[in-house]
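Peer 1: the following block contains a protein sequence and its predicted model.
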Amino acid sequence: MYRSIRRSLGLTLGLGIILLPAMGCTDRPDTLRIGATMSESGAYATQGTAARNGYLLCQEHLNEAGGILNRPVEFTILDDRSDPELAPELYEKLISKHEVDAVMGPYGSTLTEAVAPVTEAHEMIHISPLAATTSIWEQGREYLFMVLPPAELFLAGVMHLAAERDLNRIAVVKEDQLFPRAAGAGAQQTAEDLGLEVVFHTAYESGTEDFSSILRQIRDGDVEVLAMAASNLDDFIRMTEQLRDSSIDLKMFGSSGAVEEYIETLGEDGEYTYGLSAWEPTLDRPGIETFVADYQERFDRAPSFHAAGAYGSCRLFAKAAKEAGSIESGALRTALLDMRTTTLFGPFEVDSRGYQIANQGILIQWQDGEKAVVWPEEQATAEPRFPTPPWDERGSD
């Protein structure tokens, strides 16, 4: 079912086809052309399509306000097919053939890591909307900037709620990919810092469909809390379905992602599970109401945090250009390093590496088919409901 949903959302472009959207598009010779790839097909299509839409809505809003430095903005977006070998080839093409004046980042840590050597070699500012793995920013790169909370924080809220409820026995499960490995390591460290017992911590290969061996470990270890990190939404759905059918007495299941497609696919079986969201429309952030309304109108669905991340990153680029008075890389880099601001996506401040130090993220729980922010307490819109799993006799609040 999920795959059919994803196919309907993935407006796939053929390799090398340039996207010239109707929204705010212009042929003026002074147009500022921004290049990017997005995963409009392949494993990351759900997230990538939403992020592409965020870029396009930002383009429209910028042009309605006069563009960037009085130049109309036009995005050129190519489908990288969720392929870390294809993405850098496309960025090289965009940059070296002078098709664009600036670039924005692709979806996710895996593709960002693949693309970063290209943007660094060309000394192009690369604001990454949706990459969170710390190691990407530990390689001496000068032009790469992080917007998301660090990956190591993505499951921190699950650990804090577990500790508050005296749930001590933790399992950490992660896909063997760059971002999930970092998120899993952060979950274990947070659990240990809180005095929780990590019963086991394991990685699984990408594409795994049968989690029965992990379920046996959960059952045999009397695990109370499962924290799962993955880069593919299908994995969370499969794990939820298999947990539901397993009769395991689990008290909390938290994942590193929270998108509408999860609950659309699972319905009641997704109730009371948790997910990291870097952004929600209920937060008190500047411009959220307009963004949400316009996104819903343009794309006929509510925006996910992936859409908001791309939109917010685009606005950061525009703000940096305004403050620098230029799109020259050195001037943009100085402006971004000095910037302390809050966009609709959240607070932005980086250290000398371009590494995010202000955005900490939030944890949601699916309650009555809707996302409720339950952590941290100062941003919560609802109390967490326990026991959580629908497969555990659908416990009451």
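Peer 2: Good, I have the coordinates. Only a predicted model underlies this, so the values are computations on that prediction, with no experimental measurement involved.
Peer 1: contacts, neighbours, all on C-alpha from now
Peer 2: Fine.
Peer 1: E123 contacts E328, doesn't it?
Peer 2: No. Taking contacts as Cα atoms under 8 Å, E123 lies outside contact range of E328: 9.7 Å.
Peer 1: excluding chain neighbours, give the residue nearest to V73 in space.
Peer 2: Nearest residue to V73 in three dimensions, chain neighbours excluded: L32, at 4.9 Å (Cα to Cα, 6 or more residues apart in numbering).
Peer 1: repeat for E192
Peer 2: V198 (7.4 Å).
Peer 1: neighbours of the one you found, just the number please.
Peer 2: 20 (other Cα atoms under 10 Å).
Peer 1: same check, this time on the one 5 residues further on
Peer 2: A203 has 18 neighbouring residues, counting by other Cα under 10 Å.
Peer 1: likewise for E264?
Peer 2: 14.
Peer 1: wasn't it part of a strand?
Peer 2: No. Counting by DSSP: H, G, I helix; E, B strand; the rest coil, E264 is not found in a strand; it is helix.
Peer 1: hmm, back to that, ok, the residue nearest to V73 touching N63?
Peer 2: No. Using Cα under 8 Å, L32 is not in contact with N63; the gap is 10.6 Å.
Peer 1: which stretches in the stretch 101-250 of the chain count as helices?
Peer 2: If DSSP state H, counting those that start in this stretch is used as the criterion, the helices of the stretch 101-250 of the chain fall at 108-121, 156-164, 178-193, 212-220, 233-244.
Peer 1: can you put the ones you listed in TSV and add mean neighbour count?
Peer 2: Shown next, in TSV, are those (neighbours: other Cα atoms under 10 Å):
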stretch	mean neighbour count
helix 108-121	21
helix 156-164	21
helix 178-193	22
helix 212-220	15
helix 233-244	20
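Peer 1: would you turn those into JSON lines with distance to E260?
Peer 2: Output for the helices of the stretch 101-250 of the chain, formatted as JSON lines (distance: least, Cα to Cα, whole Å):
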{"stretch": "helix 108-121", "distance to E260": "18"}
{"stretch": "helix 156-164", "distance to E260": "19"}
{"stretch": "helix 178-193", "distance to E260": "20"}
{"stretch": "helix 212-220", "distance to E260": "25"}
{"stretch": "helix 233-244", "distance to E260": "11"}
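Peer 1: comparison target, given below:
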Amino acid sequence: MPDEDAARSDESSDDIGRLRMGACLSLSGEYARFGRQARLGLDVWREWHGAVEVIVEDDRSDPLVMEAALRRLAGRCDVLLGPYSTRLMRRAGRVAAALDRLVWNHGGSGDDVQAAHPGHVVSVPTPASRYAEPFVRHITAVAGVRLLVIVQGKGSFGRQVAEGAEGVARSLGVPTVRLGPGDDLSGEGSWNLFCAGSFEEDVEVVRRSRAAPNPPEATCAVAAGVREFGQAVEHPAGIYGVGQWFPGRGGEAEIGIGEAGFVGAYRARSGQIPDYLAAQAAAAAAIAVHCAELAGGTERSQLWSAACSLETTTLFGPFSIDARSGVQVGHVGTLVRWDADGPAAVQPRA
């Protein structure tokens, strides 16, 4: 752990004393591959900070289980972190509003989730509608205008990402076609592919598109923003991915553990480089505790006021919210491109 990170941890410990932080995470079920990374990210942050007790409950990737767990945590914790996934976070926002608590959203990027409960949800990730922008702008600048085929997943997350992709494409004069994950991908002429669904949906769409008689010139998938994509798709080199964060792109951290310290500690624990799922959970924890320090307490209105006034950076990148809604406006997603050694960050061309 770098010396400057250790020094910051000591200062934070003196400021706030012992807080209890509760988090619902999917340690089993459909989202377990993501929830486990988030938990490890929180473990790294907790060890660095040293003055916060973190209590994690397994929501089993189930909205009903998550609601019960969040209600339990609300009764015993000062600060609440939401679950991974837009679907689970949608219910978590309703629970926070019903209990008059504030939940820190690190795992639900859906636009509707981020804006649904002003005063009760503070979001850290980039909204879903802005996911596609780095890829669409980059590939248009590099290769010119080509048909963009957008494959939308079954849920609202996929719809919101697809709508955002259409919007930025329209602004650049790029024609689009929107399809479902099982639709025919055969066609004529040059085209690019962007797909936004569940991890499994994206993997299947990429596989089918590569086997098509006329495959896309360039492919980007939300699923390709995490390293597990390389285990699910053979020879992923050349495929773009979009995600919330990638090592080397976080910049200077004004609050919380720095990127180098976080990546090193995570790798020492797991033998792997963290994906954005771990980084965004650690960033949410750092911001939540910092806001408690600023506010001098953990009442909902105090935390909300502190969050609305905050413009800062963490290992995850910039943080700033719309003070009317709680939607994240400061953070920008990251574009990566796979090569033989794995995913590497791309500086998008506009």
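Peer 2: Yes, it's here. All values reported here derive from a predicted model rather than from experimental measurement.
Peer 1: coming back round to it: so which of the helices of the stretch 101-250 of the first structure gets nearest P281 of the first structure?
Peer 2: Closest to P281 of the first structure of these, according to Cα to Cα: helix 156-164, at 18.9 Å.
Peer 1: who touches the closest one?
Peer 2: Under the contact criterion Cα atoms under 8 Å, 6 or more residues apart in numbering, helix 156-164 of the first structure has outside partners 168, 186-187, 190-191, 194, 196, 225, 227, 252, 254, 274, 276, 362-363, 375-376.
Peer 1: what's the angle between that helix and helix 178-193?
Peer 2: 20 degrees (axes from the mean of the first three to the mean of the last three Cα atoms, to 10 degrees).
Peer 1: can you give the distance of helix 156-164 of the first structure from its chain's centre?
Peer 2: Averaged C-alpha coordinates place helix 156-164 of the first structure at 21 Å from its chain's average position (Cα atoms, centre = their mean, to the nearest Å).
Peer 1: and the helices in the stretch 251-350 of the second structure?
Peer 2: According to DSSP H, counting those that start in this stretch, the helices that the stretch 251-350 of the second structure contains are 259-270, 276-295, 300-309.
Peer 1: from D79 of the first structure, how far out is the counterpart of P127 of the second structure in the first structure?
Peer 2: Aligning on TM-score structural alignment places P127 of the second structure opposite P150 in the first structure. The spacing between P150 of the first structure and D79 of the first structure, counted by Cα to Cα, to the nearest Å, is 26 Å.
Peer 1: separation between the residue mapped onto L64 of the second structure from the first structure and G270 of the first structure?
Peer 2: Residue pairing (TM-score structural alignment): L64 of the second structure is matched to E85 of the first structure. Applying Cα to Cα, the value for E85 of the first structure to G270 of the first structure is 34 Å.
Peer 1: more neighbours, the two?
Peer 2: Taking other Cα under 10 Å, E85 of the first structure and G270 do not tie; G270 has more neighbours (27 against 13).
Peer 1: wait, isn't that one in contact with Q367?
Peer 2: No. G270 of the first structure is beyond contact range of Q367, at 9.0 Å (criterion: Cα under 8 Å).
Peer 1: coming back round to it: more neighbours, P150 and D79 of the first structure?
Peer 2: Relative neighbour count places D79 above the other of P150 of the first structure and D79, with 30 against 23, counting by other Cα under 10 Å.
Peer 1: for the more buried one, give its distance to E40 of the first structure.
Peer 2: Taken as Cα to Cα, the span from D79 of the first structure to E40 of the first structure is 5 Å.
Peer 1: A132 of the first structure too?
Peer 2: 20 Å.
Peer 1: what is the aligned counterpart of L130 of the first structure in the second structure?
Peer 2: Checking TM-score structural alignment: L130 of the first structure goes with G107.
Peer 1: and stretch 314-332 of the first structure, what's buried?
Peer 2: With burial defined by 16 or more other Cα atoms under 10 Å, the residues of stretch 314-332 of the first structure counted as buried are 314-324, 327, 329, 331-332.
Peer 1: list just the nearest of these to G67 of the first structure.
Peer 2: Nearest member of these to G67 of the first structure, counting by Cα to Cα, is A318, at 8.5 Å.
Peer 1: quick one: map the closest one onto the second structure.
Peer 2: Using TM-score structural alignment, A318 of the first structure lines up with V289 in the second structure.
Peer 1: which ones are touching G369 of the first structure?
Peer 2: Contacts of G369 of the first structure by Cα under 8 Å, 6+ apart are 263, 267-268, 271.
Peer 1: sorry, back to before: find the residue closest to the match of P127 of the second structure in space, skipping its chain neighbours.
Peer 2: Using Cα to Cα, 6+ apart, the closest residue to P150 of the first structure is A132 (4.7 Å).
Peer 1: against Q360 of the first structure, how distant is the one you found?
Peer 2: For A132 of the first structure, the distance to Q360 of the first structure equals 11 Å [Cα to Cα].
Peer 1: who has more neighbours, the two?
Peer 2: A132 (29 against 17).
Peer 1: wait, the more buried one touches L153, no?
Peer 2: No. Look at A132 of the first structure against L153 with Cα under 8 Å: they stay out of range, at 9.3 Å.
Peer 1: what about stretch 129-141 of the second structure, distance to the chain center?
Peer 2: With Cα atoms, centre = their mean, you get 17 Å for stretch 129-141 of the second structure.
Peer 1: got it, and stretch 126-144 of the first structure?
Peer 2: For stretch 126-144 of the first structure, the distance to the chain centre is 14 Å (Cα atoms, centre = their mean).
Peer 1: what does that stretch rub up against?
Peer 2: Counting by Cα under 8 Å, 6+ apart, 103-110, 112-113, 116, 119-120, 123-125, 145-152, 178-179, 182-183, 306, 309-310, 312-313, 317, 329, 333, 353-355 sit against stretch 126-144 of the first structure.
Peer 1: let's go with 6 Å and repeat that
Peer 2: Applying Cα atoms under 6 Å, 6 or more residues apart in numbering, the contact partners of stretch 126-144 of the first structure are 104-105, 107-109, 125, 145-148, 150-151, 179, 309-310, 313.
Peer 1: residues of stretch 39-47 of the second structure that come out buried?
Peer 2: 39-46.
Peer 1: could you tell me which of the residues you listed belong to helices?
Peer 2: Among those, the members falling in helices (DSSP state H) are 39-46.
Peer 1: would A87 of the first structure count as being in a strand?
Peer 2: No. Secondary structure of A87 of the first structure (three-state DSSP): helix, not part of a strand.
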